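# need a 3D model of the sequence below.
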Amino acid sequence: MKKITPLILKAVLLLSLPFSFSLGLHSCKTDDMVEDTIELGPPVETEPAETDYQPAFVGQTRAPGVTSSTGFTATAISSALQRPWGVTSLPDGRLLITEKGGTLRIATASGDLSEPIDGLPAVDAAGQGGLLGLCLDPDFSSNRTIYWVFSEPSASGNLTAVGKGVLSENEESIEQASVIYRATPAFAGDLHFGGRIVFDRSGNLLVSTGERSALATRPQAQDVTSALGKIVRITKDGQPAPGNPAFAQGNARPELYAIGHRNPQGLAIHPETGDLWQSEHGPRGGDELNLVQGGRNYGWPTITYGIEYGGAAIGDAIQQLDGMEQPVYYWDPVVSPSGMTFYSHSHHAEWRNNLFIASLSGQHIVRLVIREDKVVGEERLLAGENQRFRDVTQGTDGALYAVTDQGRLYRIY
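Have a look, this model is predicted:
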């Protein structure tokens, strides 16, 4: 089998790939040299694009298709959840799941569900709002603390908020619940809350917020005095995290980490590099995968690879502009990327460091093979299930667990 280096890979991706062939490549992993081989085929997307926009670089969209070579099984272990939105793995192998209407549940690896866990603040569950993403404190085993994102009702409408509380010993309630952060200004709408939350390696929280969709609020994604359309970085108490970037514009909010986002519903930390990766919903076309760096502007709504739902151009129909970051990857037509996770377990060696993204309108789970911060292969998993996949996480057992809007919990192993 011919060995192809990453440099030659860039040339290979210039081809239209009408057939499948083998690709051997080396990727650096700390001080070791790791060799792997993947089979590349035609792109998995076969539908025409919504636009005639050209990518900024080769491989930015419609990467070669790949297929998992080792077998796995995918089983719906429960169908009794009520609009689940976020799922994370507990240290003992069980799963903690948010339901959009405002409840938490615990699920076993075989799909048994707890009764609803109460004690959370009220949510506004209209439209895309509700109880959204969640994560565990790094010291959860000793302090039992969890964090969650939700759409909080307010006198001015609603807003994306972050809650914090302690899971009771009997696992029936959340104790000491408090709201530690609010992404103001509030707005009377029911769309684009963002809603994911993860810990970075320094022990601070990264939270995604949406720009609330309306034409009136859309420009706030570029406004550093607003928390809409941002990635914010805060402490466990909701204060601006130390070391946050300073944005050049005056009166910038100190919690801001990155700006220019539309409706970011996926956040994941790379297990080896610690880098922050993010997915966000585009309009009609232009769903994005971003490698997020502090202090950067990711462009919305000034630059985009999408168009309005009615077909009109967005703004000046610009896709590239100095001072604004390009997505690592984009989808056109959209797949509606939501929650995502990197795979780091040894059970599926070929999946190691691959990114898995729950896809709503696409009704599948995206698997992306990433080399040198570029997508070199894409696979669609569970495409025959006809489910809107909302979130996916890795379990302690090496399985992937995914939840769907229709209430299913899948185990992929």
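# could you use CA atoms for every contact and neighbour count after this?
Will do.
# the longest helix seen in the chain packs against which elements?
The longest helix of the chain (DSSP state H) is helix 6-12. If you count contacts as 3 or more CA pairs under 8 Å, 6 or more residues apart in numbering; DSSP states H and E, helix 6-12 packs onto strand 21-29.
# and the helix or strand just after the strand it packs on, how far from the chain's centre?
Heading C-terminal from strand 21-29, the first helix or strand you meet, by DSSP states H and E, is strand 32-40. How far strand 32-40 lies from its chain's middle: 25 Å, per CA atoms, centre = their mean, to the nearest Å.
# next: stretch 263-276.
On CA atoms, centre = their mean, the centre of stretch 263-276 falls 7 Å from that of its chain.
# what about it, start to end distance?
16 Å (CA to CA, to the nearest Å).
# and if you look at stretch 52-72?
Span of stretch 52-72 from end to end, CA to CA: 37 Å.
# likewise for stretch 108-126?
29 Å.
# list of residues touching that stretch?
77-78, 93-95, 100-107, 129-131, 150-153, 158, 163, 171-175, 177-178, 190, 409, 411 (CA atoms under 8 Å, 6 or more residues apart in numbering).
# now with 6 Å?
Stretch 108-126 has contacts (CA atoms under 6 Å, 6 or more residues apart in numbering) with 77-78, 94, 101, 103-107, 130, 151-153, 172-174, 190.
# mind listing what's buried in it?
108, 109, 111, 113, 117, 118, 119, 120, 121, 123, 124, 125 (16 or more other CA atoms under 10 Å).
# find the residue at the geometric middle of this protein.
residue 266 (1.2 Å; CA atoms, centre = their mean).
# quick one, helices of the stretch 51-200 of the chain?
Using DSSP state H, counting those that start in this stretch, the helices found in the stretch 51-200 of the chain span residues 140-143.
# could you give the number of residues near residue 316?
10 (other CA atoms under 10 Å).
# for the longest helix of the chain, buried residues please.
Buried-residue list, helix 6-12, by 16+ other CA under 10 Å: residue 6.
# now distance to residue 55 too, for the buried residues of stretch 108-126, in TSV please.
Shown next, in TSV, are these (distance: CA to CA, whole Å):
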residue	distance to residue 55
108	43
109	41
111	42
113	45
117	46
118	47
119	47
120	44
121	44
123	40
124	38
125	37
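# Proceed likewise with the subsequent sequence, for comparison:
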Amino acid sequence: MRHLFAKRKTQWLKLLAAGALAAPGFVLAQAAPEPAARATVKVETLLSELDHPWSLAFLPASQGALITQRSGQLLLWRGGQSGPTPVTGVPEVWVNGQAGLWDVRLSPDFAKNHRVYLSFAQRDSQGQPHAQLGYGTLSADAGHLTDFKTIFVQTPPLQSGINLGGRLAFDTAGNILMSLGDNNQRIEAQNLRSLNGKIIRLTAEGGIPADNPFVGRQDARPEIWSYGQRNPQGLAFNPWNGQLWETEHGPRGGDEINIIQAGKNYGWPLATYGIDYSGSPIPEAKGTQMNGAQDPLYYWRVSPAISGMAFYHSVRFPQWQNSLFIAALKEKSLIVLKVKDGKVSGEQRLLSDFGQRIREVQVGPDGYLYLLTDEKAGKLLKLSPP
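A predicted model of the protein is given here:
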């Protein structure tokens, strides 16, 4: 492993800010430029008074959408301005910091099996909390989940309610991928015997796909698809080339977009563009890059605190074609990246003056953007070009 590392903290911070902490011979990852002028957008508030909403999944045939609240409720929203109603049959969750009820995704075969997948944190019989994944069958009136089955329980137990991940995505083979944060145990992201700081890949029933990269290795967990992640907050497949993209919430600086490949190491905490919240270097960090690790496609030196993301692949608004929309929590904005040939070619901000943390963004079946704001009185927003 080759690296540059400043002898004193002040020198290290200067090098980090200047982008100099890269090993000789490495090609630097693409850094976010200063955003272009703030763009305008038409905003309609559809729901208010949501309790820290986290995720949104649209039901087929204009039946509405399912919304998770981190405090443990799954809601059915029928559209328009009408209030949501609770869906019963949801597992009890452990609510602590970022822990609770997270993502909701429909089975790729939803038309046949009516399965709804949820990621969440829950205590075991000994009172220990774990990140979990399961599914239930949605009733015909969409008001109840029946026969909820947990298909994955992360071990070892969670040590805190921070850096938990929790995003879900289905690949074209029907396997489900789930992001797991490092749980503030940084070096565990590099430990292949641990599931902290990983993206895992399971079958729809929770089994291990035979082509997972570490199947058959005694020194690695077979669920692992990729590793070296800190807090993966968004997963989405690029509709133009089929690649899995991930948004990763960095520490103080170093938010990243990564293209996730089977078996690859994404560096955390040995390679990072971020520093600790105290202003000191990450103790384990050797620089911004390292041999054997994948560079981010794109990164921010100052963290917007990125979260969910959605590629725009609708014909409704041509001006949004070839865009990637990313929710930002600390910055309280919606980041718009132009994507061309698998690269980022420009950046703008929307809703910079809205004043709420944005957790989730999805493209609705009608081609409009739908956002959830992560607040005690959170909102569901509908966006369109002005």
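# got a TM-score for the two of them?
The TM-score (TM-score structural alignment, normalised by the length of structure 2) is 0.88; 362 aligned residues with a CA RMSD of 2.1 Å.
# before we move on, the earlier item: which of the buried residues of stretch 108-126 of structure 1 sit farthest apart?
Farthest-apart pair in the buried residues of stretch 108-126 of structure 1 is 109 and 124; separation 30.0 Å (CA to CA).
# in structure 2, what sits opposite residue 115 of structure 1 in the alignment?
Structural correspondence for residue 115 of structure 1 with respect to structure 2 (TM-score structural alignment): residue 85.
# roughly how far does that match sit from residue 144 of structure 2?
The value you get for residue 85 of structure 2 to residue 144 of structure 2, if CA to CA is used, is 11 Å.
# one step back: structure 2: matching residues for the longest helix of structure 1?
So helix 6-12 of structure 1 sits over no part of structure 2, by TM-score structural alignment.
# return the distance of that helix from the chain's centre.
Using CA atoms, centre = their mean, the offset of helix 6-12 of structure 1 from its chain centre is 28 Å.
# re the thing from before, for the closest residue to the residue nearest to the centre of structure 1 other than its chain neighbours, give its distance to residue 200 of structure 1.
Nearest residue to residue 266 of structure 1, sequence neighbours excluded (CA to CA, 6 or more residues apart in numbering): residue 339, at 4.3 Å. Applying CA to CA, the value for residue 339 of structure 1 to residue 200 of structure 1 is 16 Å.
# between the two, which has more neighbouring residues?
residue 339 (31 against 17).
# how close does the residue in structure 2 that residue 53 of structure 1 lines up against sit to residue 202 of structure 2?
Aligning on TM-score structural alignment places residue 53 of structure 1 opposite residue 19 in structure 2. The gap separating residue 19 of structure 2 from residue 202 of structure 2 is 37 Å, by CA to CA.
# do the same with residue 307 of structure 2
With CA to CA as the criterion, residue 307 of structure 2 and residue 202 of structure 2 are 23 Å apart.
# which one's more surrounded, these two?
Per other CA under 10 Å, whichever of residue 307 of structure 2 and residue 202 has more neighbours is residue 307, with 29 against 23.
# counterpart of the helix or strand containing the more buried one in structure 1, which residues?
Assigned by DSSP H and E, residue 307 of structure 2 belongs to strand 306-312. Counting by TM-score structural alignment, strand 306-312 of structure 2 pairs with residues 337-343 of structure 1.
# I would like the residues contacting that stretch, please.
265-266, 268, 352-359, 390-393.
# which stretches in the stretch 151-300 of structure 2 count as strands?
165-170, 176-180, 198-202, 224-227, 232-237, 244-248, 255-260, 298-300 (DSSP state E, counting those that start in this stretch).
# would you tell me which of the ones you listed gets closest to residue 353 of structure 2?
strand 298-300 (20.3 Å).
# mean deviation of that closest one from structure 1?
Here the mean offset of strand 298-300 of structure 2 against structure 1 after fitting is 0.9 Å, by mean CA distance after the TM-score superposition for structure 1.
# turn the strands of the stretch 151-300 of structure 2 into a markdown table, including distance to residue 40 of structure 2.
Compiled in a markdown table, those are given as follows (distance: least, CA to CA, whole Å):
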| stretch | distance to residue 40 of structure 2 |
| --- | --- |
| strand 165-170 | 29 |
| strand 176-180 | 32 |
| strand 198-202 | 35 |
| strand 224-227 | 37 |
| strand 232-237 | 24 |
| strand 244-248 | 24 |
| strand 255-260 | 24 |
| strand 298-300 | 22 |
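# any idea how far the corresponding residue of structure 1 for residue 227 of structure 2 is from residue 182 of structure 1?
Structural alignment (TM-score structural alignment) places residue 227 of structure 2 against residue 259 in structure 1. Between residue 259 of structure 1 and residue 182 of structure 1 the computed distance is 16 Å (CA to CA).
# more neighbours: which of these two?
Set side by side, residue 259 of structure 1 and residue 182 show more neighbours around residue 259, with 29 against 19, by other CA under 10 Å.
# what about the contacts of stretch 337-343 of structure 1, which are in strands?
With DSSP state E as the criterion, strands contain 265, 266, 268, 355, 356, 357, 358, 359, 390, 391, 392, 393 from among those.
# my guess is the third one contacts residue 275, does it?
Okay, so that is residue 268 of structure 1. No. Counting by CA atoms under 6 Å, residue 268 of structure 1 stays clear of residue 275, with 8.3 Å between them.
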